[in-house]
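Visitor: no sequence on this one, just coordinates:
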């Protein structure tokens, strides 16, 4: 019998396993797919040290009308899913009020502050295979209008003054000098200098997984049909095979409710689905750094496979058929800025970001069960916060003082506690 079983081999589960192994625990990691091949695989590849402000629900009338009328690229919804999504989305809207949101940012900023620190730790331990995937330049938040660039520059200065986030403002000439492949149509960009970017997020998780195995971790591939507590130990049935451990971690991202509901934890979780596609470029043209086009709502990033376009949020049922409408709109807008070539993937990749109504993850012991811990609900920052979450869970599980206060991320906040 192992010390710990972890359900979910995305970046949160793998990182939690590494930190537990370092503390002398024996760990079995379980997933129906290869490690890092679900939500951890299909993101823009940013370790978002600047991301101290999670994505709030829009409250201005113009944005709400654009989303409501399906005019927005940044966000869309599936009408048939709204009855099921309405309760958590209403709370999401409520938590996004200015007063609530200020409190969220104050709790969230220290967690984001651990992002580069904990990734750097794992990258160094994983070795050259991980290091070769990393760029420390940062990324560009680009604007088509001078007025919006100026407004965002004011916000960036506020985040620099309050949280120490590094940035510089690039006008069009400076941005063009860094990215000569851009065609025009931009006023300039905020260059966030603190974040790191990754040219293959799935490969980085694979490198972390190899570190997990080198430390003695075990991996079982299969679907965990159930998780039960029997006589003080946890048991998971994985494709007919029983795996037992003293402690258990649920790091299943958008699939966590499949296990938590059966244990009596019905949390107001929902998903934001997203899509990506890779593109070629004209000969001799390259995109050097990730560029986010917030006035349209997509990111364009140089990846190992090509230029990756990632979309905004689609509010829909987790397992509903793909509707990559936003990708088509994003591609059209991106071609105005950069000479994208042909699509390189046979079909768009689809993933689901696991979200909570208050925009903060759950990093917590389960309140009604001994030995059960949960690391889910990271929304747009799962790739960024996976190693930090793993560190904090391992510290909590082994009785250490946690690197930051994890009280704001407790599960009880959704249970009346």
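Guide: That came through, no problem. Treat the numbers as computed from the prediction; the structure is a model and nothing was measured.

Visitor: going forward, measure contacts between C-alpha atoms and count neighbours the same way
Guide: Fine.

Visitor: run a quick neighbour tally on residue 200.
Guide: With neighbours defined by other Cα atoms under 10 Å, the count for residue 200 comes to 21.

Visitor: any idea how far it lies from residue 44?
Guide: For residue 200, the distance to residue 44 (Cα to Cα, to the nearest Å) stands at 9 Å.

Visitor: now residue 98
Guide: Note on residue 98: its distance to residue 44, by Cα to Cα, is 28 Å.

Visitor: what's in contact with the strand or helix carrying residue 177?
Guide: Under the criterion DSSP states H and E, the helix or strand holding residue 177 is helix 172-178. With contacts defined as Cα atoms under 8 Å, 6 or more residues apart in numbering, helix 172-178 is touched by 182, 186, 187, 188, 189, 288.

Visitor: how about stretch 368-380?
Guide: Contacts with stretch 368-380, where a contact means Cα under 8 Å, 6+ apart, come from 12, 54-55, 232, 246-254, 256, 269, 271-272, 353-356, 359-366, 385, 389-390, 393, 397.

Visitor: now list the buried members of the residues you listed.
Guide: 12, 54, 246-254, 256, 269, 271-272, 353-356, 359-366, 385, 389-390, 393, 397 (16 or more other Cα atoms under 10 Å).

Visitor: hold the first one in mind and look at this next one:
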């Protein structure tokens, strides 16, 4: 039992953590109520975002806050009854987004992001799933020259500070790159480094198969049953109780529900998101994922069709799914691309786990020997799964971490 671990949560972060631990000789059981990759890792824009070196700050301008407060936008929707519970984490998010604090957090965030392509490719090669990682990047489209110029300056800063690859397209070059786009735009920034994943669920499950192929075990169970077992940990599964010396909480937005029982209550908050797939009319194609700045959602070519992913919905954890964002986004999406009917009957919904300082929790849970956290990756769980898995596995094993883990320590919310 000395070198044994229970990993709770079989999304991209949990699967990657379990795999890295197993490859370092640990006896690992991966536990989830659902099969690997069926949580938030299932529904996303499918981007390994090497360009995302600057985390998204809370809006600072009065006009932008007022726009969101009207609750009529496509990119952000809130339920009024959720606001009391969100007040503290969102206020901290706003406070941390002040320029003098944001700069340090952005440096720590970029330290993780710059590793993502190499870490994913290393695992994908072993898993035999490199064909899912398409090196086509993604585009952000702009309606005005002023917007395009501002985006160019941001891209130049990302390139200068973190060697991020990009190219700027004018309106003609954009039309040539995406001939079936139905609108004329001033241009686009094409982030050239990111991988576009053709099937995020398939990528996560390929990593899970690699984990099991190397001797790891998957068990269906409920993380809420996690309890102390002597000096170690126990969780109940359909295969009976599983015990290990160490436990990792990699449960995304639900992580706080488990850690709170052991005295650690980080101010996590969730951003709900939806997706739906569509066919394209005739011989129309979409060559690159893109976000139209005027619209605020992503359209991505995937195996299942064109995936429309919505922005953020703020709701109580127990609130029923709502069609508001998809109802607002779909007609706009149809004005951008010649879409056919949706492939599925209803949208998929998942929750992105966010922290007020924009950084994930990666490290030991305070006051609990042998309990570790790997959660709070917001929009970048898919991007940072293998990076987080490697970093945490090195920490648990007492190795020198390949990057400095201090900015992500759980104690900052203790």
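Guide: Now that the structure is in, tell me what you want to look at. Not measured: the values here are computed from a predicted model.

Visitor: picking that back up, make JSON lines out of the contacts of helix 172-178 of structure 1 and add secondary structure and distance to residue 316 of structure 1.
Guide: Converted to JSON lines, those look like this (DSSP: H, G, I helix; E, B strand; the rest coil; distance: Cα to Cα, whole Å):
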{"residue": "182", "secondary structure": "coil", "distance to residue 316 of structure 1": "34"}
{"residue": "186", "secondary structure": "coil", "distance to residue 316 of structure 1": "32"}
{"residue": "187", "secondary structure": "coil", "distance to residue 316 of structure 1": "34"}
{"residue": "188", "secondary structure": "strand", "distance to residue 316 of structure 1": "34"}
{"residue": "189", "secondary structure": "strand", "distance to residue 316 of structure 1": "32"}
{"residue": "288", "secondary structure": "coil", "distance to residue 316 of structure 1": "33"}
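
Visitor: which of those residues count as buried?
Guide: Among these, the ones that count as buried by 16+ other Cα under 10 Å are 182, 186, 187, 188, 189.

Visitor: tell me which residues in the lengthiest helix in structure 1 are buried?
Guide: Longest helix in structure 1 by number of residues (criterion: DSSP state H): helix 146-163. Within helix 146-163 of structure 1, the residues scored as buried using 16+ other Cα under 10 Å are 148, 149, 150, 152, 153, 156, 157, 159.

Visitor: where do the helices sit along structure 1?
Guide: Taking DSSP H, the helices of structure 1 run over residues 11-22, 61-68, 82-95, 98-113, 115-126, 128-131, 146-163, 172-178, 201-214, 256-260, 325-337, 382-397.

Visitor: what's the closest of those helices to residue 403 of structure 1?
Guide: helix 382-397 (6.7 Å; Cα to Cα).

Visitor: so how far does the closest one sit from its counterpart in structure 2?
Guide: Its matched residues in structure 2 lie on average 0.5 Å from helix 382-397 of structure 1 after superposition (mean Cα distance after the TM-score superposition for structure 1).

Visitor: quick check: angle from that helix to helix 201-214?
Guide: Orientation of helix 382-397 of structure 1 against helix 201-214 (axes from the mean of the first three to the mean of the last three Cα atoms, to 10 degrees) gives an angle of 20 degrees.

Visitor: against which helices or strands is helix 382-397 of structure 1 packed?
Guide: Helix 382-397 of structure 1 sits against helix 11-22, strand 46-47, helix 98-113, helix 115-126, strand 362-365, strand 372-376, with contacts defined as 3 or more Cα pairs under 8 Å, 6 or more residues apart in numbering; DSSP states H and E.

Visitor: and residue 29 of structure 1, how many neighbours?
Guide: With other Cα under 10 Å as criterion, residue 29 of structure 1 counts 24.

Visitor: next one: it from residue 97 of structure 1, what distance?
Guide: Distance of residue 29 of structure 1 to residue 97 of structure 1, computed by Cα to Cα: 39 Å.

Visitor: likewise for residue 22 of structure 1?
Guide: In terms of Cα to Cα, residue 22 of structure 1 sits 41 Å off from residue 97 of structure 1.

Visitor: which members of the buried residues of helix 146-163 of structure 1 are the farthest-apart pair?
Guide: The largest separation in the buried residues of helix 146-163 of structure 1, counting by Cα to Cα, is between 148 and 159 at 16.6 Å.

Visitor: which non-adjacent residue is nearest residue 66 of structure 1?
Guide: Leaving aside its chain neighbours, residue 66 of structure 1 sits nearest to residue 72 (5.2 Å; criterion: Cα to Cα, 6 or more residues apart in numbering).

Visitor: could you check how many residues crowd around the one you found?
Guide: Residues near residue 72 of structure 1, counting by other Cα under 10 Å: 19.

Visitor: the strand ranked longest in structure 1 vs structure 2, average distance?
Guide: In structure 1, ranked by residue count with DSSP state E as the criterion, the top strand is strand 270-281. Taken over the aligned residues, the distance from strand 270-281 of structure 1 to structure 2 averages 0.5 Å (mean Cα distance after the TM-score superposition for structure 1).
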